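# just a sequence and a predicted model for now, questions to come.
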Amino acid sequence: MVPEQVSAGLTFDERVERGRAARRTTPLEALAELDTSGPRDPIVLLEKQSESRVPQLVPVRHGRMSSSPFAFYRGAALVMADDLSRSPNSGLHTQLCGDAHLSNFGIFATPERRLAFDVNDFDETYPGPFEWDVKRLVASLAVAARENDFTGKQRKRITRACAAEYRETMLAQAERGNLAVWYSHIEPTAEMEDLRDELDSSTKKRTRKLLAKSRHRDSLQALERLTEVVDGERKIVSLPPLIVPIEEVFADADADRIYDELRGRIREYRATLRWDHRVLQDQFEFVQAARKVVGVGSVGTRAWILMFRGKDDDDPLFLQAKEAQRSVLAGYVDGPAFANEGERIVDGQRLMQAASDIFLGWQQGPGTIDGVRRDFYLRQLRDGKGSAVVEAMSPTGMTMYGRLCGRALAYAHARSGDRIAIAEYLGSGPEFDEAVAAFAEAYAKQNARDHAALLAAIEQGRVTARTGI
């Protein structure tokens, strides 16, 4: 899983020369280029993705993506990967998130029950040029800033600050030892509360509320929100199409047979956990499963919630089993193939995150009805998770939040990539910041055109959308 071009066997000076050679081959100013002159149809790419998704949910995905340019951007990782593949790249590879937009960073609880701020979505993780993640992140800031009606100067300040934070953090990581780099992380309980003092009063309130809310997002909260007591038994609620108990999804099938199959799959998943975590997982009894629609880009992939009971009904565990499809980057970068895409996601997450969910694992098996073999990864449904409301950010707040994301991304990249070569490529001047900011502004405009193309396709009947869900 680790990118092949890491530093194994190279001296410090050789790693420095790698960075310099990459800069000679692809000057920093080349990173500003956006080539959309060739054949390009984002709607075709979205339709291609839809072929492997649950047909009834595809219109929900299109409806969510149609709601705004930022919502479109969130669901268009494949479109951007296609565009990035035609742009100059550094050739310096690291483990990528693959979908490092602003809303895929946030707060979650570590195994030590402390809150951490980090990348929190890895469905598209794959090795590739480090700047692809940076461009995805910085362009998301440009898209969100346009949507919030920020001025051109404000947008430039925001995007340059994020790129600068990434660069400066990578330069600092290049000076540190391997263990120090591996343990680097952001603690929002300290850093985000310090950040509060830099923000306006309304943003301070939202930050405090976000931290407080994240501390209480756990299986007990999920129990309250996602279940009800029916005839004395705790059951997952039915709110189609967003939440549908498995007994309703496969109404014509034998429920006992379905649950026997699920218990077998849970045993297979259990084998991918660390031994001590298996001991903990064994203490929970599987109760019920339901299909649950999640996110924007993920809508239509098969996502299930699994409810377990601990010592009693007030001691729940909720896991999410999410379908793992091929990374959108895999078609554009020479890289490894995987027997299980769920394992790809789990390995990438463990590599990039400072601390990962103790219940993170994977499974593979044929569909209950159609027999199609699919890959899944599993994690806790809620474990202190929280993310900022991008639409409510002020220019100052978005600048600060963007810098926080840029730092977290640099920490993640430094763990698997050649941080010394990347730092040498980035340099100590602002050229990288300016190039990526220019790319981001250009891409935000392209994204607006792509969003308009989706609206036109819906209007023409080419694409079916279901809004308001």
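Nice, I can see it.
# alpha carbons only for contacts and neighbour counts from here, please
OK.
# the helix or strand residue 228 falls within - contacts with which helices or strands?
Assigning secondary structure by DSSP states H and E places residue 228 in strand 227-230. With contacts defined as 3 or more Cα pairs under 8 Å, 6 or more residues apart in numbering; DSSP states H and E, strand 227-230 has these neighbours: strand 233-236.
# what lies in contact with the helix or strand just after the strand it packs on?
Under the assignment DSSP H and E, the closest C-terminal helix or strand after strand 233-236 is strand 243-245. With contact meaning Cα atoms under 8 Å, 6 or more residues apart in numbering, strand 243-245 is reached by 236, 237, 238, 288, 289, 290, 291, 292, 293.
# excluding its backbone neighbours, what's nearest the first one?
Of all residues beyond its chain neighbours, the one nearest residue 236 is residue 227 (4.2 Å), with distances taken as Cα to Cα, 6 or more residues apart in numbering.
# for the one you found, give me its contacts.
234, 235, 236, 237.
# now rank those residues by neighbours and give me the top one.
residue 236 (26 neighbours; other Cα atoms under 10 Å).
# ok, that residue touching residue 228?
Yes - using Cα atoms under 8 Å, residue 236 is in contact with residue 228, at 6.4 Å.
# the stretch 351-469 of the chain: helices as residue ranges?
395-416, 419-426, 431-460 (DSSP state H, counting those that start in this stretch).
# list the helices and strands the shortest one packs on?
Helices and strands touching helix 419-426, as assessed by 3+ Cα pairs under 8 Å, 6+ apart, comprise helix 12-25, helix 152-174.
# below is an additional structure, to be compared with the one above:
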Amino acid sequence: MTARSTIVEAPTATIVRTAAHANGGPMSAARHLTPSDRARRGLAARRTLPPREQGELVLPPNRPDPVSLIEEQARSRIPELVPVRHGRMMLSPFTFFRGNARGMAIDLGAGPVSGLGAQLCGDAHLSNFGLFGSPERRLLFDINDFDETTAGPWEWDVKRLAASLSVAGRGNGFSRKERRKCVLETVRRYRDASAEFGTMRTLDVWYARADIEEVQEALQNKMSSSRRKNVDQALLKARGSGNLKAYSKLTELTDDGVRIKADPPLLVPIGDILPDAGREELETGIKELLTLYRRTLSNERRALFDEFEFVDMARKVVGVGSVGTRCWIVLLRGRDDGDPLFLQVKEAGRSVLRRHVPMALRQRSAPRNEGERVVVGQRLMQAASDIFLGWQRVEGIDGQVRDFYVRQLRDMKGSAVVEKQDPRGMTMYGQLCGWTLARAHARTGDRIALATYLNSDDAFPEAMVEYAEAYADQNERDYQAFVDAINSGRLQAESGL
């Protein structure tokens, strides 16, 4: 049966349908239940909210004006970077979708949920999956953005991923039939992977990972020679994108030694932002942050971190939705100038999802700060995480108390250029994202209940096709309102950056 695609307005701000045994956090409820009990939870959830009904796009009453939401976000950001953010968001409906996570969070919060929870990425669109290096120096494919991570309804991640396929497919000129196949095959892979994880032992789920060489080998027969060549080039580029590559690209030799070179407004050394007194104060603040951040590392990684000394720092613009938040890159030196370490120190605000998550699915203990929330969520969902991943709260930077998380910059990282994918390529990529998301949810939620809820039929995949198309329609309307606000002068935008 095909799910309904009707867009309706919710009678209340949040509709929550929960099964009789809704959990109080991403992992707590399923710990000591038998597999049969967990399967019954899934069946109860399926009766409470049949999967086919998840295709209905429910909008909140008095839905906020998307332009007003963007204006509100701008108030907490670095003023001179706000037009850069707007310029990146106005490139296309897909870049707007990427930057409008808060708007979709409000919409997701208005609809019913199954009552089954997991740790959410919170922003699971196509461009937030990609390659990175494991501590063993293997290339893995995984989720790579956790700024919005929180415990919540598992289907919210799937809906954002499905909608991103429809939005990106429209931008790439795909027909409705082609977009339908992209979404359907992606969500089917999520469903089938969830079924596989539902039968696995707990440790086997935790150890599961998408080693890119194994993925590449499995896909060889499905790829044309030109696509294999493109994949090979992308992997080669990712393997070469570590600290040494960043060092050669981002630094220059000055009279004071090696320093980060300016590329304003995207990369601005601290000395170009503030006069001497302010620069010293901010530099001292970042050094203090790193000293305190060190405590969030395990003992052996503290010893490794202590091998490096501070050299320089600069403000960096990253992403689309994150533009304007405080983000610094810090250059450290080990043995000599040929032994660099680049760390990214990024501001962590409150997850845009958290206020909309039903109380029954929220974490019972809130993180001590937002940087910790990001780090813990990343460690829960990723197969392997950066060895320098940590967090800290700093008082005094910009006159505010702000939370940050720290990780390596460009550690063998790579991602697909979604805007260049053809229908077959996007379908294959979407399937890999679907498997990856299912594995992350299986690690943190009740994987048996989830597999039972999804069953083996196409009710949920078909529902996601309808939801994705309906949300792509809504995204286009919101994007047009955003562009109109720029053209009228209500919002300022700087393009080409």
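Nice, thanks for sending it over. Here the structure is a predicted model, which means the values were calculated and not measured.
# overlay the chains and give the TM-score.
Here the TM-score for the pair of chains, by TM-score structural alignment, normalised by the length of structure 1, is 0.97; 468 aligned residues with a Cα RMSD of 1.4 Å.
# and of the helices and strands packed on helix 419-426 of structure 1, who's closest to residue 79 of structure 1?
Of all these, it is helix 152-174 that lies closest to residue 79 of structure 1, at 20.8 Å by Cα to Cα.
# mean deviation, the helix or strand just after that closest one versus structure 2?
Next helix or strand after helix 152-174 of structure 1 toward the C-terminus (DSSP H and E): helix 178-183. After superposition onto structure 2, helix 178-183 of structure 1 sits on average 0.5 Å from its aligned residues (mean Cα distance after the TM-score superposition for structure 1).
# flag every buried residue along the helix or strand following helix 178-183 of structure 1.
Remark: after helix 178-183 of structure 1, the chain's next helix or strand is helix 188-196, criterion DSSP H and E. The neighbour-count criterion (16 or more other Cα atoms under 10 Å) identifies 188, 189, 192, 195, 196 as the buried residues of helix 188-196 of structure 1.
# so which of those comes closest to residue 48 of structure 1?
Of all the buried residues of helix 188-196 of structure 1, residue 188 has the smallest distance to residue 48 of structure 1: 38.9 Å, by Cα to Cα.
# alignment lookup: that closest one to structure 2.
Correspondence of residue 188 of structure 1 to structure 2, assessed by TM-score structural alignment: residue 212.
# so what's its match up against?
Contacts of residue 212 of structure 2 by Cα under 8 Å, 6+ apart are 139, 140, 141.
# give the contact list for the first one.
Contacts were defined as Cα under 8 Å, 6+ apart; by that measure residue 139 of structure 2 touches 131, 132, 133, 211, 212, 213, 239, 412.
# just to revisit the earlier point, could I get the helices and strands packed on helix 419-426 of structure 1 as CSV with distance to residue 357 of structure 1 and mean neighbour count?
As requested, these are arranged in CSV below (distance: least, Cα to Cα, whole Å; neighbours: other Cα atoms under 10 Å):
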stretch, distance to residue 357 of structure 1, mean neighbour count
helix 12-25, 33, 17
helix 152-174, 25, 22
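# mean per-residue distance, stretch 162-170 of structure 1 to structure 2?
Averaged out, stretch 162-170 of structure 1 is 0.3 Å away (mean Cα distance after the TM-score superposition for structure 1).
# where does that stretch end up in structure 2?
Using TM-score structural alignment, stretch 162-170 of structure 1 lines up with residues 186-194 of structure 2.
# who touches the matching stretch?
For stretch 186-194 of structure 2, using Cα under 8 Å, 6+ apart, the contacting residues are 158, 162, 427-428, 430-435, 437-439, 442, 447, 450-451, 454-456, 458, 460-461, 464.
# related to what we said a few turns ago, quick check: the match of residue 188 of structure 1 vs residue 238 of structure 2, distance?
Here residue 212 of structure 2 is placed at a distance of 11 Å from residue 238 of structure 2 (Cα to Cα, to the nearest Å).
# tell me where the stretch 201-350 of structure 2 has helices.
Using DSSP H, counting those that start in this stretch, helices in the stretch 201-350 of structure 2 cover 202-207, 212-219, 225-239, 243-250, 270-273, 276-293, 299-305.
# in space, not sequence, find me the middle residue of structure 2.
residue 145 (3.2 Å; Cα atoms, centre = their mean).
# that residue matches what in structure 1?
In structure 1, residue 145 of structure 2 lands on residue 121 (TM-score structural alignment).
# now for the helices of the stretch 201-350 of structure 2, which one comes closest to residue 391 of structure 2?
helix 276-293 (5.5 Å).
# how distant is that closest one from the center of its chain?
28 Å (Cα atoms, centre = their mean, to the nearest Å).
# mean shift of that helix relative to structure 1?
Counting by mean Cα distance after the TM-score superposition for structure 1, helix 276-293 of structure 2 comes out at 2.6 Å.
# same for that helix, what does it pack against?
By 3+ Cα pairs under 8 Å, 6+ apart, helix 276-293 of structure 2 packs against helix 270-273, strand 390-395.
# angle of that helix against strand 390-395?
In terms of direction (axes from the mean of the first three to the mean of the last three Cα atoms, to 10 degrees), helix 276-293 of structure 2 departs from strand 390-395 by 140 degrees.
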